[in-house]
Each structure stands twice: as C-alpha cells, then as structure tokens.
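> No sequence on hand, only this structure:
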C-alpha cells in the first residue's frame, strides 16, 4: 500500500482543513516546496497535492506553488486535485510534470470528460470521490448530491481511470481515524485501485487500511504535520 503525504494548498501555503471547511484552515508551512522536499527526503514515493482555492474557483489558483513543488521534487511523482474541470487544464498540468490529475466535480457533472481524458492519458487520470454519509459532495465539498459513492465509482469501471481517491469528509483533518469499513466496501465493489483519504491519525490506521488487502493507498496530512505519524517509520512499516 502506497502512502501519499498530502500538501493542501490555500493562498500559496501548505494548510490542513477540518472537515473541508476553508475557514478552519491551519497553516503548517508557508513554503510548500520545502515541505515537499522534506517528505521526499523522508522516503515518500508519491506526493498528493490539492489546490483548495481552485476547488472552489473551478480553475487553478495555486499554480505557482504546485510548479515550485514539481521543480523541487522532479523525480517524485505527484498527483493533483482541485479546480481541474476541462481538458485544456488537464493537458496543461500533465505537460508541467504532474504524474496524475484527480477529477472530482466533473466526475459527477461531466463524466464524459473523465472518460475522454482517461483515453487520452492512460494511467494518468484519477477520480476523486468525496462523500458525506455515503453521498458525493462537489465544488470544494460545498454542494451535496444524491449520488452514492459506490454508484459513482461503478460508472467509471470501464473507463480506464488509474485510481479512485475516496475521502470521507467527516473524517478529514479530524484525526479520528479513517472510515476503514466504507473504504474497504468501495474497494471491493470495483476493480479500480482505491486510495483512502481522511482521518488517518496514527500508524495503526494505516495498518488497518493495509490489512483489508484491497486498499491500494492512503493519504495522510495532519497526522504528519502534527507529528502523530512519523513518515519514515510509516513507510518502513508498510514496506
């Protein structure tokens, strides 16, 4: 199972939100590129980036910070979500060196774009599924839909997407542990690799996700910044 250290970007800084609330942002580093280097130096094999402002604006906002991270860590693949809602933006980011882009809102609103992108860029398109009580939320988690997370995942079963990033919004940034049961259920419902996001607070949480045998990856942010989770130790434990 791959561990993805998270760098959430707001106003050019590395922050963490509590349950997706922009007003509940804690700044952890005003130099996101330096934070990325620190994660890579600790052994991270991937980076998970989120343009939080972009998720609300519907377009890239923290592009300069993302580009600085890519320049600082050219040999470490990175995936980015937030505000990526058209093919031109997808192409631009992949051309700039991102290994993978994560499409969330458009997966609900324009699923054909996801399918087209997955055909055009094999292995480089992921779908972000962000849910409250099992129902998908879009546009920076500000709008709730009636779409069930598993239903949305199954829509892309034959699309060729590289991964699903599943976030339980109520767990995100809350340090209360991930929703292992819901994430495992989703992973068993589809053949697409599932990456767990939200709530990882300790090494035991990562072990629990890994031991399901079906979860391909896990994202951690606040636990790493708060020191509750040691990245090098976690990477060694996961193998």
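Thanks, I have the structure now. Given the structure is predicted, the values throughout are model-derived calculations rather than measurements.

> rest of the way, CA atoms for contacts and neighbours
OK.

> give me every residue that touches residue 66.
Applying CA atoms under 8 Å, 6 or more residues apart in numbering, we find residue 66 in contact with 33, 49.

> Check it against this one:
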C-alpha cells in the first residue's frame, strides 16, 4: 500500500480543512518545501498536493508547487480545480506525476475518459461523498450521482486510481469512512486510494487489509505529529508470510 504524505496549500501556506470549509482553515506554521523534503527523507515514494486556491480558480500557488515538484525527486500527485484539458496537460508537462480530477469528471465525463487514454496511469478520479452523493466544486455542490454508479461509469478508462473521501464521516470516528471505502473498493477494478481515514498508525494497519485499497493520503495527522511517517511507511509494506520448509 502506498502512503501519500499530503500538503494542502492555501495562499502559499500549509493548511488543513475541517469538512472542506475553506473559510476556516487550520494553519500550520511550517515551510511547504522543507516539509515536502522531510517526506522524502522519511522514505516516501510518492506525495500528494492539493492546491486549495485552485479550487476557486486562483493560481497563486503555482510557483510554489513547481518548486516542490523540482525539489522532492519523487512523483507528485496533484489535485485542485482542474477544469480543462489545457490545465491538466500544463501540469503534466511541468512534471506532475498524476493529476486528480473530480468536478470535471461529473461535468464532462467523456473528456476525462479521453484524457485518461491519452495519459494512461496519470489521471486519478476523485470521488468525494456526502450523504450518499458525489460532491463537486470543491465539496460545495451536491450532485445526483451515486458514488458506486459514478465510479462504475469510468470502469473502462485507464485511470491510475480512484481517491475516495467520505466528507460526512465524524472527524473522531474513522469506522464509517472505512466502511464506505471498503464497499466502493469492492465494486471497481481500479485501485482505490483512501482519504481522510488515517488519524493514527492503527488506521494504516486496518487499511492495509482492505481488498483493493492501494494507498492512503495522510495530511493533518502528519503535521499534527499524530502519525510518524516512517512508522506508517513501515506498516504499509507487505509482510512476508512464513514459508514451510520441506525436506
């Protein structure tokens, strides 16, 4: 299972959002570039960045994100407000390893499928779920899509994965999120990446045994030091089963 240490960037700062409320960010007093480098030093093989300004059409974090991509030396999975083919291709050209798309998939599914074919294994579908429905526009608009049906509609596209976020889950209770992610992961051939379920290393251990969950994003828990990245990476590694000796 891949651990994606995660940075959410707003106005050049590292933040965390509670239930997606961009007007009430939790600000972390850390340097984004140095924090990203610390992920690499801990052994991360991927990282994830969400451009919170991009969700509202702003581009104030572009130089910072480019700097991080150049600095870390590992693939960066980038999300946040991608609405056009040009935006996607611009960031792939700038070195982003993967692009995460949510709202565009709901508004123009054919375009997403086309881009996935043109950029195989570089497009990730974001499925943000609230009260049983897929949310769009940065968690602000409730669509009519059922999450399982929405994912199923992209089953033939060569996606790199599907990020599933349960917005409705109680912040102190990961069990409901795990149940949703387990259910959706069992209904698709695409590897599923869990978001918002890890609050401690025990949550990493639980996710590792969910069928078809190939990774998890960890952001707030790393910045608050509730999770040690080295420990999480070690737990996420496949364990070698004992082999019987034959004589």
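Yep, it's here. This structure is a prediction, so every number in the text was calculated from the model and none was measured.

> Could you verify my assumption that residue 135 of structure 1 touches residue 147?
Yes: assessed by CA atoms under 8 Å, residue 135 of structure 1 is found in contact with residue 147 at 5.6 Å.

> More neighbours: these two, which one.
Just comparing residue 135 of structure 1 and residue 147: by other CA atoms under 10 Å the higher neighbour count belongs to residue 135, 18 against 14.

> which residue lines up with that one in structure 2?
In structure 2, the residue matched to residue 135 of structure 1 (TM-score structural alignment) is residue 133.

> what's the distance between the nearest residue to its match once chain neighbours are set aside and residue 180 of structure 2?
The shortest distance from residue 133 of structure 2 to any non-neighbouring residue, by CA to CA, 6 or more residues apart in numbering, is to residue 146 (5.2 Å). Per CA to CA, to the nearest Å, residue 146 of structure 2 is found 12 Å from residue 180 of structure 2.

> which of those two has more neighbours?
Neighbours per residue (other CA under 10 Å) separate residue 146 of structure 2 from residue 180, with residue 180 holding more: 18 against 14.

> That one contacts residue 169, correct?
No: applying CA under 8 Å, one finds residue 180 of structure 2 not in contact with residue 169, separated by 9.5 Å.

> Helices along structure 2, start to end?
32-42, 62-72, 85-93, 103-107, 109-118, 147-152, 175-185, 201-208, 220-223, 229-236 (DSSP state H).

> Can you add distance to residue 192 of structure 2 and give those helices back as TSV?
Formatted as TSV, the helices of structure 2 follow (distance: least, CA to CA, whole Å):
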stretch	distance to residue 192 of structure 2
helix 32-42	22
helix 62-72	24
helix 85-93	21
helix 103-107	16
helix 109-118	16
helix 147-152	10
helix 175-185	6
helix 201-208	11
helix 220-223	20
helix 229-236	15
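
> So for residue 51 of structure 2, which of those helices sits nearest?
The closest of those to residue 51 of structure 2 is helix 62-72. By CA to CA, the value is 8.3 Å.

> if you skip the residues just before and after it, what's nearest to residue 197 of structure 1?
Distance criterion CA to CA, 6+ apart; nearest residue to residue 197 of structure 1, sequence neighbours excluded, is residue 167 at 4.5 Å.

> quick revisit: aligned partner of the residue nearest to residue 133 of structure 2 in structure 1?
By TM-score structural alignment, residue 146 of structure 2 lines up with residue 148.

> what's its match in contact with, if anything?
Residues near residue 148 of structure 1 by CA under 8 Å, 6+ apart: 134-136.

> which of those residues lies closest to residue 128 of structure 1?
Once CA to CA is applied, the member of the contacts of residue 148 of structure 1 that ends up nearest residue 128 of structure 1 is residue 136, at 9.8 Å.

> Count the neighbours of the counterpart of residue 223 of structure 2 in structure 1 for me.
Aligning on TM-score structural alignment places residue 223 of structure 2 opposite residue 225 in structure 1. Residue 225 of structure 1: 20 surrounding residues under other CA under 10 Å.

> Hmm, residue 26 and residue 225 of structure 1 touching each other?
No: using CA under 8 Å, residue 225 of structure 1 is not in contact with residue 26; the gap is 10.3 Å.

> which neighbours do those two share?
Counting by CA under 8 Å, 6+ apart, residue 225 of structure 1 and residue 26 have no shared contacts at all.

> dump the residue contacts of the residue nearest to residue 179 of structure 1 when sequence neighbours are not counted.
Of all residues not flanking residue 179 of structure 1 in the chain, residue 168 sits nearest, at 6.8 Å (CA to CA, 6+ apart). Neighbouring residues of residue 168 of structure 1 by CA under 8 Å, 6+ apart: 130-133, 178-179, 197-199.

> Report the buried members of the residues you listed.
Among these, those scoring as buried are 130-132, 178-179, 197-199 (criterion: 16 or more other CA atoms under 10 Å).

> Residue 221 of structure 1: what's it in contact with?
Shown in contact with residue 221 of structure 1 (CA under 8 Å, 6+ apart): 5-7, 16, 173, 200.

> ok, and those in structure 2?
For these, the subset whose aligned partners also touch in structure 2 (both residues aligned by TM-score structural alignment, their matches' CA atoms under 8 Å) is 5-7, 16.

> Which one (most neighbours) among these?
residue 7 (30 neighbours).

> Correct me if wrong: it contacts residue 32.
Yes: counting by CA under 8 Å, residue 7 of structure 1 does reach residue 32; the two are 7.2 Å apart.

> what touches both of these two?
Joint contacts of residue 7 of structure 1 and residue 32 (CA under 8 Å, 6+ apart) are residue 14.
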